[in-house]
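K.L.:
Here is my input; please provide its structure:
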Amino acid sequence: MTETHATIPPGTPMFPPGRYGRRREPGRRRPVLTAILLVALVAVLTAISVRLYRQYGDPAYDTQLITYTDITDTQVVVDFRVNLPEGGSAVCLLRARDSAGAEVGREEVAVAAAAGQRQITVRHRLVTDARPFIGEVIRCRPPA
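P.N.:
A predicted model of the protein is given here:
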């Protein structure tokens, strides 16, 4: 028996019998597998975010360069402010560069806040190999 237009729902394509093989049933959905993959993806992205935050985003050790002065052929004096956890300490990396941008001095400076103090202003004389053009605070981090 052949199909007639009366038995085919409207909008269904009509294919000649036997010409295109048999039609596949709609695919079976796998909601459990999709949910497991989604949870795994969220866990991986969370782990990456936490690691990057710990490495780069600790606002407790925020620094601000105030000024660099007393530039001579062998030094630059760097004034900077550090936000620390209350009564905490940090190690700050200072750098001096010449007018061409080459590094002429680098030093790590330990700073500590008094009890109840969250912000400390530091003045440090950075010794250089050549005449510096600028003094910088690269970063501050918790002491090792």
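K.L.:
from here on, contacts and neighbour counts on C-alpha atoms
P.N.:
OK.
K.L.:
okay, how far is it across stretch 94-110, tip to tip?
P.N.:
Chord length of stretch 94-110, first to last residue, is 11 Å (Cα to Cα, to the nearest Å).
K.L.:
Also stretch 113-128?
P.N.:
This stretch, stretch 113-128, spans 27 Å end to end (Cα to Cα).
K.L.:
could you pull out the strands for this structure?
P.N.:
63-69, 75-83, 89-97, 103-112, 119-127, 134-141 (DSSP state E).
K.L.:
Now show me the structure for the sequence below, then we'll compare the two:
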Amino acid sequence: MNETHATVAPGAPVFPPGRYGRRREPGRRRPLTAALLAAVLLAGLVLAAWQLYAKYGDPAYDPQLITYTDITDSQVQVTFRVTVPAGGSATCQLRARDRAGAEVGRDEVTVTARPGDTHVTTRHRVATTARPFIGEVLRCRPAA
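P.N.:
Model (predicted):
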């Protein structure tokens, strides 16, 4: 079909016939494809949230850094409090970093609450390979 001034909407460009190939009809929408993509995206987000919660989000094992002291060229003392279920145990990861933010020491310590107690305060020495600037409690999780 050739385009003429009668078949072209006003304001639309007029192309010479046979020059630019066949004109396509407007594409039909594919709601199934969009729904499948949305479902895959949602499943990926749920999986990522689940993994992040498992890694960082257990509120029953909540660590709080109290202080870090006794900084030398080869150690830092980290004092922290962790909330655990009564009579339970937690494994906590401690880290020491230098002024530039590089990790210079890491240690894992297991703390156990006394029966009837839910807060455990612990002081632990983290050995380092260089002079640390800060001591941190990365996370605590149920002891295995």
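K.L.:
What value does the TM-score take for this pair?
P.N.:
The TM-score (TM-score structural alignment, normalised by the length of structure 1) is 0.65; 141 aligned residues with a Cα RMSD of 4.1 Å.
K.L.:
among the strands of structure 1, which is nearest G27 of structure 1?
P.N.:
Of all the strands of structure 1, it is strand 134-141 that lies closest to G27 of structure 1, at 54.3 Å by Cα to Cα.
K.L.:
Do I have it right that T72 of structure 1 meets P132?
P.N.:
Yes. The pair T72 of structure 1 / P132 is scored as a contact, 7.4 Å apart, by Cα atoms under 8 Å.
K.L.:
who has more neighbours, those two?
P.N.:
The residue with more neighbours, out of T72 of structure 1 and P132, is P132; 26 against 14, by other Cα atoms under 10 Å.
K.L.:
can you pull the contacts of the more buried one?
P.N.:
Counting by Cα atoms under 8 Å, 6 or more residues apart in numbering, P132 of structure 1 makes contact with I71, T72, D73, T74, Q75, V76, A96, R97, D98, S99, V104.
K.L.:
Look up how far R95 of structure 2 lies from the residue minimising distance to the centre of structure 2.
P.N.:
Structure 2 has L52 as the residue nearest its centroid, 5.3 Å off, counting by Cα atoms, centre = their mean. Using Cα to Cα, L52 of structure 2 is found at 20 Å from R95 of structure 2.
K.L.:
Same check on A9 of structure 2?
P.N.:
A9 of structure 2 is 70 Å from R95 of structure 2, by Cα to Cα.
K.L.:
between the two, which one's more packed in?
P.N.:
More neighbours surround R95 than the other of A9 of structure 2 and R95, with 22 against 10 (other Cα under 10 Å).
K.L.:
pretty sure the more buried one is touching H124, no?
P.N.:
No. When contacts are counted by Cα under 8 Å, R95 of structure 2 is not listed as touching H124 (11.0 Å).
K.L.:
which of the residues in stretch 63-79 of structure 1 are buried?
P.N.:
In terms of neighbour count (16 or more other Cα atoms under 10 Å), stretch 63-79 of structure 1 has its buried residues at T63, L65, Y68, I71, Q75, V76, V77, V78, D79.
K.L.:
Equivalent analysis for stretch 42-61 of structure 2, please.
P.N.:
Residues of stretch 42-61 of structure 2 classed as buried: G57, Y61 (neighbour count, 16+ other Cα under 10 Å).
K.L.:
what's the answer for stretch 106-125 of structure 2, then?
P.N.:
R106, E108, V109, V111, T112, A113, T118, H119, V120, T121, T122, R125.
K.L.:
Go through those and say which is closest to A43 of structure 2.
P.N.:
E108 (33.3 Å).
K.L.:
Aligned to that closest one, what sits in structure 1?
P.N.:
Matched by TM-score structural alignment, E108 of structure 2 corresponds to E108 in structure 1.
K.L.:
pretty sure that match is touching H124, no?
P.N.:
No. E108 of structure 1 lies out of contact with H124 (Cα under 8 Å); the separation is 10.4 Å.
K.L.:
Tell me which residues are up against stretch 54-61 of structure 1.
P.N.:
So stretch 54-61 of structure 1 is in contact with V82, N83, L84, P85, A90, C140, R141, P142, going by Cα under 8 Å, 6+ apart.
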